[in-house]
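Engineer: What shape does this take:
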Amino acid sequence: MKKSTTDLFKTLSGTQKAAILLMLFGEATAAQIMRNLTPREVQHLGAAMYSVRGVDQDTLSLVLEDFFETLRLQTGLGFGAAGYIRNVLSSAFGEDKAETVISRIGQSSSERPLEILDWMDAPSIAELLVDEHPQIMALTVACLDHALAAQVLMLLPEAVQPEVIQRIASLNTVQPEALADLQHVMQRKFKASTTMRASQIGGVKAAARIMNFTRSAMEARILKDIRKDDKDLMQAIQDNMFVFDNLIKSDDRSLQTLLRAVENETLILALKGADELLKAKILGCMSSRAAANIRDEMEALGPVRLTDVQAAQKQIVAVARQMSDEGTIVLAGRGGELMV
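Structural biologist: Reported below is the predicted structural model:
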């Protein structure tokens, strides 16, 4: 960046920087923002817009970089900020111009290690982590996309997998000093940021989402090992994994295939504890006659114990997960976000 450009940027007032951003974001967005300002603020901003006409591209890049850094510090926006920035810029002034601006910002912005990991495949990340402490593994895996995290987990030594999931489930607010260890790992290959704030990562739901992408055998082994150390934690993770109610998000063809593998008695008992939307979804995947028969048998069954209903639902979920592992059906909630 030219020294003259840097000097020019330093002379800009906050109002002038805001004016540059407004002009970038276009007339419609600028108008919406200015409607929320006082007449005096509009007057000052309008004058600033005249004063910064013809600003060069390098100064523009510095203004944008400063804006997003300020936004990150004020909101805690850290991990995944690259996607947010790209969406904002693309929405403001189109894909082509956004790419140009992003590339210029990227030249002068330090990369955060976990954003760099988005460009690495699972084997590369696993290789980077394999000799590290389980806490470092957990911090890293917890910050990945859940599908990628599961792939990395599968490539880590089996002996450490349960501990990694256990540590992820126990994570909550991670302070900068903890992330400093993670940065130390990443700096071997990439330049790490030194300005990270405390970030909300991990937790039981994050651990459950990762486990949803693993195969049933691996899941059972990991949960069994976690149970030895912390039975309540194991149950919490299990409760947040794919459950019977998640079937409402699956496609009709997958449900039809699943229903052919389930005994009517089990289905009737499971549906006794399902809400009306899920009942309608499942019965809608049957013929009218079959659905009517199921409804009649549900009414004839009368009151049932909750434990029996839960057992039947878990049995169906077990069948569904096995069929998902085999590739026979696709279960929403295992191939995407966990619905809870």
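Engineer: C-alpha only now, for contacts and for neighbours.
Structural biologist: OK.
Engineer: I'd like the distance between residue 18 and residue 45.
Structural biologist: From residue 18 over to residue 45 the distance is 8 Å, taken as C-alpha to C-alpha, to the nearest Å.
Engineer: higher neighbour count, the two?
Structural biologist: Each of residue 18 and residue 45 has its neighbours counted (other C-alpha atoms under 10 Å); residue 45 has more, 22 against 18.
Engineer: now that one: how far from residue 51?
Structural biologist: Residue 45 is 10 Å from residue 51, by C-alpha to C-alpha.
Engineer: any shared contact partners between those two?
Structural biologist: residue 16 (C-alpha atoms under 8 Å, 6 or more residues apart in numbering).
Engineer: max-length helix in the protein?
Structural biologist: helix 306-326 (DSSP state H).
Engineer: So which elements touch that helix?
Structural biologist: helix 216-229, helix 252-260, helix 264-271 (3 or more C-alpha pairs under 8 Å, 6 or more residues apart in numbering; DSSP states H and E).
Engineer: which ones are touching residue 185?
Structural biologist: Contacts of residue 185 by C-alpha under 8 Å, 6+ apart are 128, 136.
Engineer: Can you verify it is assigned to a helix?
Structural biologist: Yes. Counting by DSSP: H, G, I helix; E, B strand; the rest coil, residue 185 falls inside a helix.
Engineer: pretty sure residue 140 is in contact with residue 183, am I right?
Structural biologist: No. Contact criterion C-alpha atoms under 8 Å: residue 140 and residue 183 do not qualify, at 9.9 Å.
Engineer: higher neighbour count, these two?
Structural biologist: Taking other C-alpha under 10 Å, residue 140 and residue 183 do not tie; residue 140 has more neighbours (26 against 23).
Engineer: Here is a second sequence; please produce its structure as well for comparison:
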Amino acid sequence: MTKTNAGRFFEDYAVGDVITHAVPRTIQMGERALYHALYPARHALHSADTFAQSCGLPFSPLDDLVTFHTVFGKTVPDVSLNAVANLGYAEGRWETPLWPGDTITATSEVIGVKQNSNGKSGVVWVRTTGRNQHGAVLLSYVRWVMVRKRGDGPAPQTVIPDLSGSVAATDLVIPRGLDFTNYDFALAGEPHRMSDYKVGDIIDHVDGVTVEEAEHMLATRLWQNTAKVHFDATNRPDGKRLIYGGHVISLARALSFNGLANAQLIVALNGGAHANPCFAGDTVRAWSEVLNTAETTAPGIGAIRLRLVATKGTAGELRDDDGKYLPDVLLDLDYWALMPL
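Structural biologist: Okay, the predicted model is just below:
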């Protein structure tokens, strides 16, 4: 009798199911060091206790995407081990900072299912919540994945969730004590405050990073992401390992420092799509578009809504005349970040 886990298939999901994900993960400074080694991450609030303390925090929180990757990795064996593709994100909110020594657990609720017309796969929507050891919500978000069917059995009844197009600026959670009144622009790396950006601005982040097999597999293992397509070269007809989409997100976010050094904290994920696959040898570049700005009730702090695009092509180019993503576009991510006014 087998005791191994082959992962869930499309038929194994039912709306209303709540999945408790293994295994709890305690995050320490080692994860920060590895994160900063894997990606050229340089945002000051996540780099120095002294800078964070000058902004009203007790010490420097871990990068927001460390929370995302760790929570996401917990879900893979139960949600996307047999996925064909991770399709999108919505309604993401960071509610509590992740501090060194915190232990992360995660659960997911199935909120939608829809079989594809080919009868061989279907789309599953889940709302995932990551919590710390005190039960406080660190992060919650919705994602949807295309999952293979086990066989030719009947499809579950279609349920498509009604999702918000974006998180309202009034619903953003500001970390307790955060204060940008005495913000040090010189130490942060750039002089640009929120009032220097206007809706419609396109920012070319200039630099590029060529993705290597070793680093993407190290990163994916770091987040305990066990999806077969990232490691097993026989799992795809082309014999290539698919780069974990979160690896592309972190590369693009790190590259965005050049032009958005003061977009210090990610507080919401409005939407996102992995437009085309990324493989080792691809050179990833990034550009951003300013979508909106808003004031907050916290001292000296504004919120800026950004489209972050990772591409192998040219800054500012996203879709063709038919509205489809250009083949060079890898990621289209819509998020809110906190920035000094």
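Engineer: Superposing both, give me the TM-score.
Structural biologist: Once superposed, the chains reach a TM-score of 0.21 (TM-score structural alignment, normalised by the length of the first structure), with 116 aligned residues with a C-alpha RMSD of 6.3 Å.
Engineer: just to revisit the earlier point, would you point to the one among the helices and strands packed on helix 306-326 of the first structure that's packed deepest?
Structural biologist: helix 264-271 (a mean of 19; mean count of other C-alpha atoms under 10 Å).
Engineer: Summarise which helices and strands that helix is packed against.
Structural biologist: helix 288-301, helix 306-326.
Engineer: right, and the helix or strand after it?
Structural biologist: Next along the chain after helix 264-271 of the first structure, taking DSSP states H and E as the criterion, comes helix 276-283.
Engineer: Would you indicate which residues of that following helix are buried?
Structural biologist: 278-279, 281-283 (16 or more other C-alpha atoms under 10 Å).
Engineer: quick check, nearest of those residues to residue 257 of the first structure?
Structural biologist: residue 282 (11.4 Å; C-alpha to C-alpha).
Engineer: Once you drop chain neighbours, what's closest to that closest one?
Structural biologist: Once flanking residues are discounted, residue 282 of the first structure sits nearest to residue 255: 7.1 Å by C-alpha to C-alpha, 6 or more residues apart in numbering.
Engineer: ok, now residue 29 of the first structure?
Structural biologist: Here the residue nearest residue 29 of the first structure, using C-alpha to C-alpha, 6+ apart, is residue 22, at 7.5 Å.
Engineer: now do residue 287 of the second structure
Structural biologist: residue 204 (4.5 Å).
Engineer: Please work out how many residues are found near the one you found.
Structural biologist: 19.
Engineer: mind checking how far it is from residue 307 of the second structure?
Structural biologist: 12 Å.
Engineer: hey, what's in contact with both of these two?
Structural biologist: With C-alpha under 8 Å, 6+ apart, residue 204 of the second structure and residue 307 have common neighbours residue 288.
Engineer: tell me the contacts of residue 336 of the second structure?
Structural biologist: Contacts of residue 336 of the second structure by C-alpha under 8 Å, 6+ apart are 266-270, 303-306.
Engineer: mind running it again at 6 Å?
Structural biologist: The contact partners of residue 336 of the second structure, taken as C-alpha atoms under 6 Å, 6 or more residues apart in numbering, are 266-268, 304-305.
Engineer: Which secondary structure element is home to it?
Structural biologist: Per DSSP H and E: strand 329-340 holds residue 336 of the second structure.
Engineer: Report how many residues lie close to residue 289 of the first structure.
Structural biologist: Considering only other C-alpha under 10 Å, residue 289 of the first structure is surrounded by 8 other residues.
Engineer: swap that for residue 121 of the second structure, sorry
Structural biologist: Close neighbours of residue 121 of the second structure, defined as other C-alpha under 10 Å, add up to 24.
Engineer: Give the full set of residues in contact with residue 124 of the second structure.
Structural biologist: 112-113, 144-145.
Engineer: Now it: closest residue in space, sequence neighbours ignored.
Structural biologist: Per C-alpha to C-alpha, 6+ apart, closest to residue 124 of the second structure is residue 113, 4.6 Å.
Engineer: Residue 76 of the second structure versus that neighbour, what's the distance?
Structural biologist: In terms of C-alpha to C-alpha, residue 113 of the second structure sits 17 Å off from residue 76 of the second structure.
Engineer: Tell me which of the two has more neighbours.
Structural biologist: Using other C-alpha under 10 Å, the more surrounded residue of residue 113 of the second structure and residue 76 is residue 113, with 26 against 20.
Engineer: pretty sure the more buried one belongs to a strand, no?
Structural biologist: Yes. Counting by three-state DSSP, residue 113 of the second structure is found in a strand.
Engineer: Now do the strands in the second structure.
Structural biologist: 18-26, 83-94, 103-115, 121-131, 137-148, 202-210, 265-274, 283-295, 301-311, 329-340 (DSSP state E).
Engineer: would JSON lines of those strands with distance to residue 259 of the second structure be doable?
Structural biologist: Compiled in JSON lines, the strands of the second structure are given as follows (distance: least, C-alpha to C-alpha, whole Å):
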{"stretch": "strand 18-26", "distance to residue 259 of the second structure": "33"}
{"stretch": "strand 83-94", "distance to residue 259 of the second structure": "23"}
{"stretch": "strand 103-115", "distance to residue 259 of the second structure": "32"}
{"stretch": "strand 121-131", "distance to residue 259 of the second structure": "30"}
{"stretch": "strand 137-148", "distance to residue 259 of the second structure": "26"}
{"stretch": "strand 202-210", "distance to residue 259 of the second structure": "6"}
{"stretch": "strand 265-274", "distance to residue 259 of the second structure": "15"}
{"stretch": "strand 283-295", "distance to residue 259 of the second structure": "9"}
{"stretch": "strand 301-311", "distance to residue 259 of the second structure": "12"}
{"stretch": "strand 329-340", "distance to residue 259 of the second structure": "13"}
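Engineer: Which of those sits closest to residue 257 of the second structure?
Structural biologist: It is, among these and with distance given as C-alpha to C-alpha, strand 202-210, at 7.5 Å.
Engineer: The closest one packs against which elements?
Structural biologist: Under the contact criterion of 3 or more C-alpha pairs under 6 Å, 6 or more residues apart in numbering; DSSP states H and E, strand 202-210 of the second structure touches strand 283-295.
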